[in-house]
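Enquirer: pasting a predicted model and its sequence here:
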Amino acid sequence: MYRQVLDPLAGSLALSALCAAVPLLTLFVLLGVFRVKAHIAAITSLVLAVALAVGVWGMPLSQGLSGAAEGGFYGLFPILWILVNALWIYRLTEITGWFGVLRRSIRTVSPDQRIQGILIAFCFGALIEALAGFGTPVAITAVMLIAVGIDPIKAATVALVANTAPVAFGSMGVPLTTMAGVTGLPLEDLGAMAGRQTPVIAAFIPLVLVFLVDGKRGVRQTWPVAVVAGLAFGVGQFLAANYVSVEVTDIIAGVVAVVAVLGFLRVWTPGEIQQGTQVPAVAGGSVDSEAEGTAFDAEMRRRETGEGSALMAFAPYLIIVALFAFTQLGPIKDWLATNGVHQFTWPGLDVVSPSGKPASAMTFKLEHLKAAGTILLAAGLITMALYRVGPGRAVRAYGATLHQLRWTVVTVMSVLALAWVMNLSGQTATLGTALAESGEAFALLSPIVGWLGVAVTGSDTSANSLFGVLQVTAAKETGLDPVLLAAANSTGGVLGKMISPQNLAVAAAAIGMAGSESTIFRRVIGWSLGLTAAFAVFIYLQSTPVLGWMTI
C-alpha cells in the first residue's frame, strides 16, 4: 500500500508544492516559450512527474507506471474516442460535399463572421456542452467556424474560449453532481451558488470572442449583439440553476441566448459586415475519387457552389443533439447507467490519501454504451445512411481520421497519464493544500485551485473530485462558506480548460493542425490568466459584505 504524503520534501509543504509544480511548469514553458511540439512536451513532463513521484513522494515505481497506464487509457477512452468520431463525422460531410452547403447555410443566418462566432462557438457550443462535454463542443464548433471562413488557428482559439461559460453545468450537470457527491453538500445549493457566479463569466465571453475574431474593431462594431448574447445566456443560467434544475441549466441558457441573438438581429445589424473567405478543407479530405456518375457530379457541385438543402447540411449536428437528448430521457438514461457502465479497480494500484481513505482515482469507470464517443459513432452511422456513403468509403474516411490524429493520440494519452501520476502520488494534493494554507485569503485562491485542477486534468468534473473535500475543509477551518468555495472550485475551474494540454490537443486536431498546440496556447494563456485573476477577486468579494448579498 502506498500512502500519500503532502510534505515529503524536508517536511515542508511550501517546498514540496514548489517541487510538485515542476512537471506543470515544464509542460507550459515547453509549449509557450520554447514552442516544443505538444507530444514531446507532454512526454517530457510525464517522465518528470513519475521521477518525482518515485524519488520524492516515495511512490513505488510499479504503482507510478500503473497510474500512468490508467491515465493514458482514460485519454484513449473516452477522450480520444470522442474526438475520432466527431472528426469522422466532419470528414463524411467533407467527402460528400455537404460541408460546402453547411458553409453557405451558416452564412445565410448572418454574413458577419463575428456574429457567426457568437452563434456557433458560444450558443451552439453551449448546447453541445450541455449534452456531451469532454472536448466535444471544441471539436465540433472549431470545424463549423472554419466552415464560415475563419482562420483555423483563430477558430480553435475562439472555440476554446467560448467553451468556458457552460462547463460548470456541462454534461447534464455532472461536474456539480460530482462535487455534491464528494463533499456531501446539497446539489441544489451548489447549483444555485454556481448560478450566481458563472453568469459573470458568460456576460463577458462574447465580447472576448468578437475581439479574438476582429480585434478592437470587432468589439466597437458588434458589442451590442455580444452584450445581448452574454446577458441572455447569463440570465438563463441564473434562472435555471436557481429555480429549475442543475441538469438542464446549459440547455435553457443556450436556447435563451440563441433566441435573444436571432431576435436582436431582426432589428439590428452591424454598420460594417466582415465576411470570411473560402478556407481549405480542415481534415485534408476531398471528394472520394472512386465515387462515380451522378452522385460524384452532385458532390462536386455542392462543393463548388454550396447548392443543397440546409437541413441536410445541418443534419449530422441535429442528429448529434437529438441522440444525446434521447440518452438523457429517464428510462433510457437509467438503462444506460445500469448496462452501459463497467466499473473496476485498476490493477496494480493500492493508494490511500493522507487521511487513510482509498484514492478515488484507483477506480476506473468504463462507460462503453453511454460514452459520448459511442453516441457520436451512432450519429456517424446514421449520417452514412443519410448521405448514402458506402461502407468502403466510410472505413477509408475513418482510417484517414486516425492517421490525422496519430500525434494527438500520443499527446492526449501522455497528458492524462501525467494527470493521473500527479493525482495518485499526491503531487496535485500538495499543490492544493499549500494554497489552502492562506487562511481567510483562501477565498481569493479558491477558484485558482479549481483552475489548477482543470488545467492538469482537462476536466471540471475531475477537478471537483480532486479538490472538493479540500475546499470544504479549508472553508470550515477559516470560517468561510463551504458552498461558496465548493462552487468556486467548479466555476473558477472552467477558466483553466482553455489551457489544458488535453483540450489544446483536441482543438489542434479538430482544425487539422496537430502540432500547433503551442501556438494556440500562446493565444489563450493571457485570457485564461486574466479572467481567472478577475474572477478570483469577484469570489473574494462574495465572501465579504461587499457582494455577500449575492450568495445563497
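Expert: Yes, it's here.
Enquirer: use CA for all of it now, contacts and neighbours both
Expert: Noted.
Enquirer: please, where are all the helices along the stretch 201-350 of the chain?
Expert: Ranges of helices in the stretch 201-350 of the chain, per DSSP state H, counting those that start in this stretch, are 249-265, 293-305, 310-326, 330-339.
Enquirer: compute the inter-axis angle for the shortest one and helix 310-326.
Expert: Same thing as helix 330-339. If you take axes from the mean of the first three to the mean of the last three C-alpha atoms, to 10 degrees, helix 330-339 sits at 60 degrees to helix 310-326.
Enquirer: give the buried residues for helix 330-339.
Expert: Across helix 330-339, burial judged by 16 or more other C-alpha atoms under 10 Å covers L336.
Enquirer: which of the helices of the stretch 201-350 of the chain sits most buried?
Expert: Highest mean neighbour count among those (mean count of other C-alpha atoms under 10 Å): helix 249-265, with a mean of 22.
Enquirer: what's in contact with that helix?
Expert: Helix 249-265 is contacted from outside by 119, 123-124, 126-127, 129-130, 166, 169-170, 172-173, 225, 228-230, 232-237, 240-241, using C-alpha atoms under 8 Å, 6 or more residues apart in numbering.
Enquirer: distance between it and the chain's centre?
Expert: Distance of helix 249-265 from the chain centroid (C-alpha atoms, centre = their mean, to the nearest Å) equals 21 Å.
Enquirer: also stretch 212-219?
Expert: From the chain centre to the centre of stretch 212-219 is a distance of 24 Å (C-alpha atoms, centre = their mean).
Enquirer: buried residues in it?
Expert: For stretch 212-219, a neighbour-count test (16+ other C-alpha under 10 Å) marks L212, V213, D214, G218, V219 as buried.
Enquirer: quick one, what contacts the fourth one?
Expert: Each residue near G218 by C-alpha under 8 Å, 6+ apart is listed here: R114, V210, F211.
Enquirer: let's go with 6 Å and repeat that
Expert: By C-alpha atoms under 6 Å, 6 or more residues apart in numbering, the contact set of G218 is V210, F211.
Enquirer: all strands for the chain, in order.
Expert: Along the chain, counting by DSSP state E, strands occupy 2-3, 342-345, 351-352, 363-366.
Enquirer: before we go on, here's another structure to hold up against the first:
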Amino acid sequence: MQWTQMYTPLGDHLLLSAIAALIPIIFFFWALAIKRMKGYTAGLATLGIALGVAVFIYGMPAEKALMSATQGAVYGILPIGWIIVTSVFLYKITVKTGQFDIIRSSVLSITDDRRLQALLIAFSFGAFLEGAAGFGAPVAISAALLVGLGFNPLYAAGICLIANTAPVAFGAIGIPITAVEGPTGIPAMDISKMVGRQLPFLSLFIPLYLIIIMSGFRKALEIWPAILVSGVSFAAVQYVSSNFLGPELPDVLSALASMAALAVFLKFWKPKTTFRFPAEQEAAASLEKQKSESEPTYSGGEIFKAWSPFLLLTLMISIWGIPSVKSALTGHYEGTAVWLKWLNAAGEKLTFAPGVPFLNNQILHADGTPIEAVYKLEVLGSAGTAILIAAVLSKFITALSWKKWGAVFGETLRELKFPLLTIASVVGFAYVTNSSGMSTTLGLTLAMTGAMFTFFSPVLGWLGVFITGSDTSANLLFGNLQKITALSVGMDPILSVAANSSGGVTGKMISPQSIAVACAAVGLAGKESELFRFTIKHSLFLLLLVCIITFLQHHFFAWMIP
C-alpha cells in the first residue's frame, strides 16, 4: 500500500512539525556532546527515536520505516563500510611488514615539523583522495598516515575532518555538482563556477586555521610562508579549474598543485623551530640525539617500495573515478571500447539493485511522485574494491604470505565491528529521516526566513550533509528547494544552489557517519563523542563564514554570480 509524505503532520503548523523533526538530531547532539555515549550506542538510540517520530508523529507505516532503516544500513556497509575496512587493511599491511617505518622516515626527510606534515597529508593528500574517491577514503587514509607518523589519534582524525572541508564540494570527480543539475535544471558548469567563487576563500583560509588549531596563532605565524604556498596554490587552481574546466577535476588538480608547490618550497625553506605536540616535548632532546646517531638511511628504491601500496591506492581509485570506467564497473556503460565492454559485463554480474520490500515506489512525494528505493549493491564499482586490489598487489610487493595477509584482514574486521555498527545505524537514521519527510520539513522551515534566506541558504546544505553524510545527497535533497525559495525572495538560484553545496562542506566534519569513519580509521572506536566535541565548534564557525560570503555575494558582489 502506498503512503504519501506529509511535511506538516501536526496540523498546518510547520514550526511545530520542524520541532518534532529535530528531536532525533537534538538527541544525537546531546548523546555525543553532553552525555558522551559510545558512537554505536548513540547511533542505535538515535535510529530508534527517528523510527518513533516517523511512525507516531509523521504517520509513516511501521514496516516502511523499518525497511527504510535497513536500506540505509546496507548502504552504510556497502560502499561506506567497505571503504573503511579496505583502507585500514592497506594501512595495517604497511605497518605489519615494516614498510611504514620507511614511509615515516621519508616524510621526516621532507619535514619533521608536525604543522607541515599536517599541511602535506591532511590538507593536500586528503584533498586528492577526496577528488578521486570521496566517501570515507580521504579521512581514513590520511588520518591513519598521521597516526603512523606519531600524531595523537584524536588530533589526527579531527584535523583531517576539518581539512576535508576544502575539497568536499568537488569530491569523487565532481559528483555533488553534476548530480544537482538534474533536479534543478541549472547547468552543472554554472554551479561549478559559483562554487568556485566561494570555496577558494575557505581553501585559502583552511591551512592557516588548521595550524592555529594545532599550535596556536603565534606558532602558525612561524610557518606563514608555507601556509601561504599551500593555501594559495590550492585556492588558485581550484578557482581556475572550476570556472574554466568544470566540476570534475578541481580537487585532483588543486591537491597535486598544493603538494608539489609545498614539497618544492620545503627544499629551500625550513621553519626556525620544529613544532611537536606537548606530549612529545619531553622526549624531543633524546629524539634528536637518537635521530642523529641511529636514524637509518634508505635508498630511493626502498622508499618507492614502501610508498608503493599508497601509490597503488592512488592509481586504482583514480582509475575507478574515471566516469566511463565507473559506469562500466557498475554495469551502466554503453560504448565501443572492448576493455570497457568487459568491465561492463563484470559490472552487471557484480551489481545488484533489488527493490526494498514494502518501500520501493511505495512512498510518494507530496506531489504524488513515487520514490525509488533499492538496495544498491555495487561490489565491483565501489572504491573499496579498488583499495582491495591495491592491497592484493601490495601483498606481492611486500612479500607478505597469503596466510599473514588473511590474518591481517581478519584482525581488521574484528577491530572495526563496532565502527561498522555505528555507520550502519547512523546511515539508517539518515534514510528514515529522508523517507518520512522530516528532512523536507526542516528545509521548508529554513526557507521561511524570507529576505534573510540569502544568509541562511548555506545552513540547508550544512543540515543536509549532517543528516546524510554526503554533499551529493544534500544537493539532491535540498537543491530544488533552494532554487524555488531563491526565486521567491529575489535571490539568484545559481547562488543559492551553490551555497547549498558550499555550506554542506562545513557539515561533513560533524556528520555521524564521518565521525564514525574517522574514529574507526585511527582506533578510537567508542570515543566518537570526543571527536564530535572537537569538531562541532569548527563546523559552526566555518558555516558562519560561508553564510557571510553568500550574503555578501548577493547584496554587494552580485557581479561574482555567473
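Expert: Yep, it's here. Just so it is clear, the model here is predicted, and its values are computed rather than measured.
Enquirer: related to what we said a few turns ago, can you lay out the strands of the first structure as a markdown table showing distance to Q328 of the first structure and mean neighbour count?
Expert: Output for those, formatted as a markdown table (distance: least, C-alpha to C-alpha, whole Å; neighbours: other C-alpha atoms under 10 Å):
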| stretch | distance to Q328 of the first structure | mean neighbour count |
| --- | --- | --- |
| strand 2-3 | 39 | 20 |
| strand 342-345 | 19 | 12 |
| strand 351-352 | 34 | 21 |
| strand 363-366 | 18 | 16 |
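Enquirer: distance to L46 of the first structure added to those, as a markdown table?
Expert: Putting the strands of the first structure into a markdown table (distance: least, C-alpha to C-alpha, whole Å) gives the following:
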| stretch | distance to L46 of the first structure |
| --- | --- |
| strand 2-3 | 20 |
| strand 342-345 | 22 |
| strand 351-352 | 19 |
| strand 363-366 | 20 |
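Enquirer: tell me which of these lies nearest to L187 of the first structure.
Expert: Checking the strands of the first structure against L187 of the first structure by C-alpha to C-alpha gives strand 363-366 as the closest, at 21.8 Å.
Enquirer: give me the residues contacting the closest one.
Expert: Strand 363-366 of the first structure is contacted from outside by V341, H342, Q343, F344, T345, W346, using C-alpha under 6 Å, 6+ apart.
Enquirer: for it, the distance to its chain's centre please.
Expert: 20 Å.
Enquirer: circling back: quick check, nearest of the contacts of strand 363-366 of the first structure to L386 of the first structure?
Expert: If you rank those by distance to L386 of the first structure using C-alpha to C-alpha, V341 comes first, at 29.7 Å.
Enquirer: pull the contacting residues for the closest one.
Expert: Contact analysis of V341 of the first structure by C-alpha under 6 Å, 6+ apart lists L366, E367.
Enquirer: hang on, the earlier thing: to L376 of the first structure, which of the helices of the stretch 201-350 of the first structure lies closest?
Expert: Nearest of those (C-alpha to C-alpha): helix 310-326, 6.5 Å.
Enquirer: onto which residues of the second structure does the closest one map?
Expert: Mapped onto the second structure using TM-score structural alignment, helix 310-326 of the first structure covers residues 303-319.
Enquirer: so how far does the matching stretch sit from its counterpart in the first structure?
Expert: On superposition with the first structure, the mean distance recorded for stretch 303-319 of the second structure (mean C-alpha distance after the TM-score superposition for the first structure) is 1.2 Å.
Enquirer: name the surrounding residues that touch that stretch.
Expert: Looking at what lies outside stretch 303-319 of the second structure - C-alpha under 6 Å, 6+ apart - the contacts are Q99, I103, A132, A133, A386, I387, A390, S394.
Enquirer: and the last one, what's its match in the first structure?
Expert: What that stands for is S394 of the second structure. Under TM-score structural alignment, S394 of the second structure pairs with T383 in the first structure.
Enquirer: and the gap between the closest residue to its match other than its chain neighbours and I539 of the first structure?
Expert: Residue nearest to T383 of the first structure in three dimensions, not counting chain neighbours: P316, with 5.9 Å by C-alpha to C-alpha, 6 or more residues apart in numbering. P316 of the first structure sits 40 Å away from I539 of the first structure, going by C-alpha to C-alpha, to the nearest Å.
Enquirer: swap in A168 of the first structure?
Expert: According to C-alpha to C-alpha, A168 of the first structure and I539 of the first structure sit 15 Å apart.
Enquirer: equivalent analysis for A51 of the first structure, please.
Expert: Going from A51 of the first structure to I539 of the first structure by C-alpha to C-alpha gives 36 Å.
Enquirer: ok, A159 of the first structure - contacts?
Expert: For A159 of the first structure, the contact set (C-alpha under 6 Å, 6+ apart) comprises A121, V138, A142.
Enquirer: let's check: the centremost residue of the first structure is which one?
Expert: With distances taken as C-alpha atoms, centre = their mean, G135 lies nearest the centre of the first structure, 4.3 Å away.
Enquirer: longest helix in the second structure, by residue count?
Expert: Secondary structure of the second structure per DSSP state H: the longest helix is helix 528-555.
Enquirer: buried residues in that helix?
Expert: Buried, per 16+ other C-alpha under 10 Å, within helix 528-555 of the second structure: 528-536, 538-540, 542-551, 553-554.
Enquirer: turn the buried residues of stretch 212-219 of the first structure into JSON lines, columns for distance to L24 of the first structure.
Expert: Listed next are these as JSON lines, based on distance: C-alpha to C-alpha, whole Å:
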{"residue": "L212", "distance to L24 of the first structure": "26"}
{"residue": "V213", "distance to L24 of the first structure": "29"}
{"residue": "D214", "distance to L24 of the first structure": "32"}
{"residue": "G218", "distance to L24 of the first structure": "34"}
{"residue": "V219", "distance to L24 of the first structure": "34"}
